[in-house]
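In: got a predicted structure here, sequence first:
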Amino acid sequence: MIRKCRLPVLIVCILLLAAVAGYSVRRAAERTSRLDRPAQGGPAVLPGPVTLAGDAGRRVVFRNMVWGPHRDELASVPADKPTGPRVASGVKCLRFSAAAGTGICLQGEHGVVRDTYRAVVLDQELRERRTFPLAGTPTRARVSPSGRTVAWTVFVSGDSYTGTGFSTRTSLLDTEGWVLRDNLETYTVIKEGRPYKAADVNVWGVTFADDRTFYVTVATGGQTYLAAGDVASRELTLIHGNAECPSLSPTGDRVAYKKRVPGLPADAPWRLYVLDLRTMKETPTAEQRNVDDQAVWTGDGSLVYSLAGDQGTDLWTVRADGKGAPRRLLEGALAPAVLGR
């Protein structure tokens, strides 16, 4: 009798286990489906080709932050229809910049023991040209107007510009001969007309005038400076105080940057300013919120920068002349490049 009861009990147990397993699979699928779907009411994101070519029309290429299967991928929208459907490339980047058909994509690679990072130089169709290991967490990237020279900054210790316990490394790469200058802190700093040496010099946030001349942040002695860099002389000349993460205008006569304003909270100290390099006059923009980003010029006298949003970050825009009011340009987006004409 006992043996006869065992088989039905075994069958019942198997059916129960199958039901539980099926339920678990369905719940997991539902959770995955929710993660893969764009947020309700958010922009549509569709897979497709993304190009950096200059003749493809005026557009914005950026890191898509909308929750779903294309999060972190480079995506593109027409510059005159930024809220329209996005085309996602499949190429994932943490930081990105592009100019003249060259892209720089800073990526993370998850490991068993620790994460690693690499810089990937992309051609105009987002194909890999060359990769380089990074010494830390990606934070800034830029490409020169010609597309020949790229730059990146990583945190090698710490993970925020707001504190004092961080260190960065900034590199320049010539993509013609693949010559890597892997640490701009080896350049000579010129302060008040004389060479300046200190153990605490820190360099980050390149913006290019051309393949020889650039601007960058130099920090030393508890202060930050806007510095003019020269590749040929290997010098960084300090030209203006209290400036971080510069961005040179397309006309080369103005620099946007984040400035520490006295009286603001220690964890949100920055406002977005613009410096006229001819007169050295500063102008605050109309953006009154904390901007911890390296802004991008749009070509029409406006700036684009990131602020926290429901999906991580949104891109906002404001006029560089201090007039007008900020407005949101792109929901769920980061690290933009404004391309084409």
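Out: Structure received.
In: please make it C-alpha for all contacts and neighbour counts, starting now.
Out: Will do.
In: separation between Thr83 and Arg34?
Out: Distance check for Thr83 against Arg34: by CA to CA, to the nearest Å, it reads 22 Å.
In: try this one side by side with the last:
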Amino acid sequence: MTLPPLSLRARIIALTAATAVLATVAVGYTVAAADGDGRSPESVAAPGLTLDSAPGLYHAARKGNVRSAPYSSSGTGAADGARSRNTGLSCDRFYASGRSAVCIASHPGISQKTKVNVLDRELNTRKTVVVGGIPNRARVSPSGRMVAWTLFVSGDSYASSSFSTRSGILDTRTGYLVKNVETLQLYLEGRRYHAPDVNYWGITFADDDNRFYATVATKGKTYLVEGDITTWKARTLRRNVECPSLSPDGTRIAFKKRVREGAKNPWRLHVLDLGTMRETPVAETRSVDDQAAWLDDSTLAYALPGRAKGTSDIWTVPVDASAAGPRLLLSDASSPSMVVAGG
């Protein structure tokens, strides 16, 4: 499929990657600032540092260095100067939850490759999956069993001028790997649907390690889908939902909604109540091109472009639009995920 129009920055990245020898590459579709520093994504974690010994807000700092910073929902924490700790990992995208973490990093070359490194709570690599494309999104289920990623890829016959996406899922317990979730049996608005331009991205998992949500796009439209790993089926729930992120209590989806056409400021963050299907915009009015992360049941974190070219900052906003507005949490950072001691 041809995805909805990208931002100018993303479009330039995509075209450069598609037409040139990929000696260097941007980290992806969003504002992440990782540009690589020569370290392998398999770099071992700092001695003694684990998800349990260094809980907090994990993020990719400048050059993709993954760090952990203390965070408190009371308003103190990373943005107030708390010292962060370097994990020793270098990733374009990072996410941690439960007993696992995932680090995805691009390996530029004539044939663009990405390494998906699945880590344990000691941040040691348990499994590596090599896939084609440019890193875009990463998620881990609440237990840490299921891992998902989304990449930008080129070469699909139906994507004449824009990148398409490729999403994969790994079951860390059984080792079962799906490199392309487009094999899902899709039911669009109640009917079995087949089309060559179907693309999925932005997977987020429920706490049963079976149900998941994602965006599916076809014929220029985007939909929220609910998928079932056991039956390998997915059904659309709602139109105009991108990059869903399931709340810790499993009742709400944070997502970016297209509110205007074109590439200039097209999205706004919303929260969807899965029980009532009522959506509400959050207090962040800037266009967010990211898969927001839940820091707790009432707070979202996401990346926005920083002041310096090629950088990004992590911001937070309450899901209650009547509460306080956005707050800068970390400068020169992207890929937020909240880790608690003990998983």
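Out: Looks like it came in fine. Treat the numbers as computed from the prediction; the structure is a model and nothing was measured.
In: and the TM-score between them?
Out: After superposition, the two chains reach a TM-score of 0.79 (TM-score structural alignment, normalised by the length of structure 1), with 283 aligned residues with a CA RMSD of 2.0 Å.
In: so between Thr83 and Arg34 of structure 1, which is more surrounded?
Out: Set side by side, Thr83 of structure 1 and Arg34 show unequal neighbour counts under other CA atoms under 10 Å, the larger going to Thr83 at 16 against 13.
In: from Ala228 of structure 1, how far out is the more buried one?
Out: 37 Å.
In: just Gly332 of structure 1 next, same as before
Out: If you go by CA to CA, the gap between Gly332 of structure 1 and Ala228 of structure 1 works out to 33 Å.
In: again, but for Tyr187 of structure 1
Out: Per CA to CA, Tyr187 of structure 1 is found 12 Å from Ala228 of structure 1.
In: quick check: neighbours shared by the two?
Out: Leu236 (CA atoms under 8 Å, 6 or more residues apart in numbering).
In: which one of those two has more residues nearby?
Out: Each of Tyr187 of structure 1 and Ala228 had its neighbours counted (other CA under 10 Å), and the higher figure belongs to Ala228 (23 against 17).
In: am I right that Ile12 of structure 2 sits in a strand?
Out: No: the assignment for Ile12 of structure 2, made by DSSP: H, G, I helix; E, B strand; the rest coil, is helix rather than a strand.
In: ok, it to Ser162 of structure 2 distance?
Out: Per CA to CA, Ile12 of structure 2 is found 10 Å from Ser162 of structure 2.
In: okay, and the common contacts of these two?
Out: With CA under 8 Å, 6+ apart as the test, Ile12 of structure 2 and Ser162 reach no residue in common.
In: higher neighbour count, the two?
Out: Shown here are Ile12 of structure 2 and Ser162; by other CA under 10 Å, Ser162 has more neighbours (23 against 13).
In: ok, the more buried one touching Thr16?
Out: No: counting by CA atoms under 8 Å, Thr16 is not a contact partner of Ser162 of structure 2; they are 11.3 Å apart.
In: which residue ranges of the stretch 1-150 of structure 2 form helices?
Out: Shown for the stretch 1-150 of structure 2, the helices assigned by DSSP state H, counting those that start in this stretch span residues 8-19.
In: just the strands in the stretch 151-300 of structure 2 please.
Out: Under the criterion DSSP state E, counting those that start in this stretch, strands of the stretch 151-300 of structure 2 are mapped to 164-171, 177-178, 185-188, 191-193, 199-205, 211-218, 221-228, 233-239, 242-246, 252-258, 267-273, 279-281, 293-296, 299-305.
In: can you list contacts of the last one?
Out: Strand 299-305 of structure 2 is contacted by residues 31-32, 288-295, 311-319, 333-336 when judged by CA under 8 Å, 6+ apart.
In: mind checking which of the residues you listed land in helices?
Out: Counting by DSSP state H, no part of these is found in helices.
In: to which residue of structure 2 is Gln223 of structure 1 aligned?
Out: Using TM-score structural alignment, the equivalent of Gln223 of structure 1 in structure 2 is Lys221.
In: kindly report the same for Leu74 of structure 1.
Out: For Leu74 of structure 1, the aligned residue in structure 2 is Val66 (criterion: TM-score structural alignment).
In: tell me how many other residues crowd the nearest residue in space to that match that is not next to it in sequence.
Out: Excluding the flanking residues, the one nearest Val66 of structure 2 by CA to CA, 6 or more residues apart in numbering is Ala60, at 4.4 Å. Residue crowding around Ala60 of structure 2 was assessed by other CA under 10 Å; the count is 29.
In: now Ala60 of structure 2: how far from Thr316 of structure 2?
Out: The spacing between Ala60 of structure 2 and Thr316 of structure 2, counted by CA to CA, is 16 Å.
In: ditto for Thr125 of structure 2
Out: Distance, Thr125 of structure 2 to Thr316 of structure 2, by CA to CA: 30 Å.
In: around the closest residue to Thr165 of structure 2 other than its chain neighbours, how many other residues sit close by?
Out: Here the nearest residue to Thr165 of structure 2 in space, its sequence neighbours aside, is Phe152; by CA to CA, 6+ apart that works out to 4.6 Å. Burial of Phe152 of structure 2 is recorded as 20 neighbouring residues (other CA under 10 Å).
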